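**Student:** have a look at this fold, sequence not included:
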């Protein structure tokens, strides 16, 4: 009788431990998502974006494919904040995040990497594909302008770099940043919603 009681008690303890382990695993998964997500836009944050570039670099080292990284810098967010406050700016950032997420393929990843900077990893894409996709994202962001306050015109600039063999994530991001800054310095044309 005692053995049976002991076995039942142990079975109950094992079941309780399994439930606790399950709950812990769900909590860990939720924390991993929170750690990777930028809360306002709902996109990946810079750290998760860097990890995605590292994944693309490792993948390219094993398989014959090319991946690109695009940066999109948005001007005009200060006017939205001035007209609608921080809540209005947060709504605009969420709309931009939703637009970027809707404008990429399921294999691609997009992130908010700075106050007014967004980025995308474009998997298995040629340089021309990357350029077209990023321009499409810019046009989609520009189309959002109709819902923003009058006088709060937004415009975007972008850069695209291909992930080269042997490059590090930091080198890829630095190259894209450099191209973006060079475009700003030389007056690169911007894509705007209101013409």
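**Tutor:** Yep, it's here. Quick caveat, the model's predicted, so the values are computed rather than measured.

**Student:** going by C-alpha atoms from here, please, whenever you check contacts or count neighbours.
**Tutor:** Will do.

**Student:** which helix or strand contains the nearest residue to residue 65 once chain neighbours are set aside?
**Tutor:** Of all residues not flanking residue 65 in the chain, residue 124 sits nearest, at 5.5 Å (Cα to Cα, 6 or more residues apart in numbering). Assigned by DSSP states H and E, residue 124 belongs to no helix or strand.

**Student:** second one coming, line it up with the first:
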């Protein structure tokens, strides 16, 4: 009967054997040197028993690996589902469901820090006419490109949503009226100079009308903020489109659109 090695060394050797066998395959038990290592490490004289133990350990490790892969796949699937639930599939922006969660949170943060919060309600001018003239596929491409434009003009702390149809909403934390008007005008000017690029060529730009509202001046609630931004947008449309209007003032921050 072979001499036994100290128990601590047995554990080390056994661990090395199990890891190597589980990683590289059961065929590793064939070389004579490994048979001897198994006998010494596991403290048995029967090589078949030692091999059976190693194979059982390998099967257990493989099963654990499969479970981890399944858990990772499930986690990725849940993340994808969450993304789809909270984002607009056409533009990649947040949707109104996300807005319903984000708006109360942003209002609470603004009130706690005693900082302003601005809302920009954006509408594509003459979008129905654009759709009727160039087709719905071109209209979808226009919405996608406007969504990309919004993403390029927002900060990390801003929230950009597709509000519905051809309307978009931006929440600008810590932006007062002057800052919000400037940001809205930059957005309007960029849209007015950006052609809509499609696979068949460039189409005319789609100008924007923007209604701007400030939380503290609108009444302090989410509903009041959105209603004020909507009223300002309506005023921008009434004044001739392609312009920015601040809620409660009727002031215009841009030039009239060409008709």
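**Tutor:** Perfect, thanks for sending it. Everything quoted here is computed from the prediction, not taken from an experiment.

**Student:** got a TM-score for the two of them?
**Tutor:** Scored against TM-score structural alignment, normalised by the length of the first structure, the superposed chains reach a TM-score of 0.81; 192 aligned residues with a Cα RMSD of 2.9 Å.

**Student:** sorry, back to before: quick one: map the residue nearest to residue 65 of the first structure onto the second structure.
**Tutor:** Mapped onto the second structure by TM-score structural alignment, residue 124 of the first structure lines up with residue 174.

**Student:** so what's its match up against?
**Tutor:** 110, 115, 116, 117, 118 (Cα atoms under 8 Å, 6 or more residues apart in numbering).

**Student:** one more time with 10 Å
**Tutor:** Under the criterion of Cα atoms under 10 Å, 6 or more residues apart in numbering, the contact partners of residue 174 of the second structure comprise 106, 109, 110, 113, 114, 115, 116, 117, 118, 157, 158, 180.

**Student:** which residues in the first structure does the helix or strand containing residue 41 of the second structure align to?
**Tutor:** With the criterion set as DSSP H and E, the secondary-structure element containing residue 41 of the second structure is helix 32-42. In the comparison with the first structure, helix 32-42 of the second structure aligns to no range at all (TM-score structural alignment).

**Student:** buried ones in that helix?
**Tutor:** Along helix 32-42 of the second structure, these residues count as buried under the neighbour rule (16 or more other Cα atoms under 10 Å): 35, 37, 38, 39, 40, 41, 42.

**Student:** quick check: closest non-adjacent residue to the third one.
**Tutor:** If you skip the residues right next to it in sequence, residue 38 of the second structure has residue 50 as its closest partner in space, 6.0 Å away by Cα to Cα, 6+ apart.

**Student:** and that neighbour, what helix or strand is that in?
**Tutor:** Taking DSSP H and E as the criterion, residue 50 of the second structure maps to helix 47-86.

**Student:** how about the next helix or strand after that helix: buried residues?
**Tutor:** Moving toward the C-terminus from helix 47-86 of the second structure, the next helix or strand (DSSP H and E) is helix 96-113. Going by neighbour count (16+ other Cα under 10 Å), the buried part of helix 96-113 of the second structure is 96, 98, 99, 103, 106, 107, 109, 110.

**Student:** residue in the first structure paired with the first one?
**Tutor:** So that's residue 96 of the second structure. Match for residue 96 of the second structure (TM-score structural alignment): residue 46.

**Student:** tell me who's in contact with its match.
**Tutor:** If you count contacts by Cα under 10 Å, 6+ apart, residue 46 of the first structure has them with 36, 37, 38, 52, 110, 111, 112, 113, 114, 118, 119.

**Student:** cool, residue 147 of the first structure as well?
**Tutor:** Contacts for residue 147 of the first structure were tallied using Cα under 10 Å, 6+ apart; they are 92, 95.

**Student:** which residue is nearest the middle of the first structure?
**Tutor:** residue 111 (1.5 Å; Cα atoms, centre = their mean).

**Student:** please pull up the equivalent of that one in the second structure.
**Tutor:** Taking TM-score structural alignment, the alignment pairs residue 111 of the first structure with residue 161 from the second structure.

**Student:** would you mind getting the average deviation of the stretch of helix or strand that match belongs to from the first structure?
**Tutor:** Assigning secondary structure by DSSP H and E places residue 161 of the second structure in strand 159-164. For strand 159-164 of the second structure, the mean distance to aligned residues of the first structure following superposition is 1.3 Å (mean Cα distance after the TM-score superposition for the first structure).

**Student:** what residues sit buried inside that strand?
**Tutor:** When neighbours are counted by 16+ other Cα under 10 Å, the buried residues of strand 159-164 of the second structure are found to be 159, 160, 161, 162, 163.

**Student:** my guess is the second one contacts residue 150. True?
**Tutor:** Spelled out, it's residue 160 of the second structure. Yes - if you go by Cα atoms under 10 Å, residue 160 of the second structure and residue 150 touch, sitting 7.0 Å apart.
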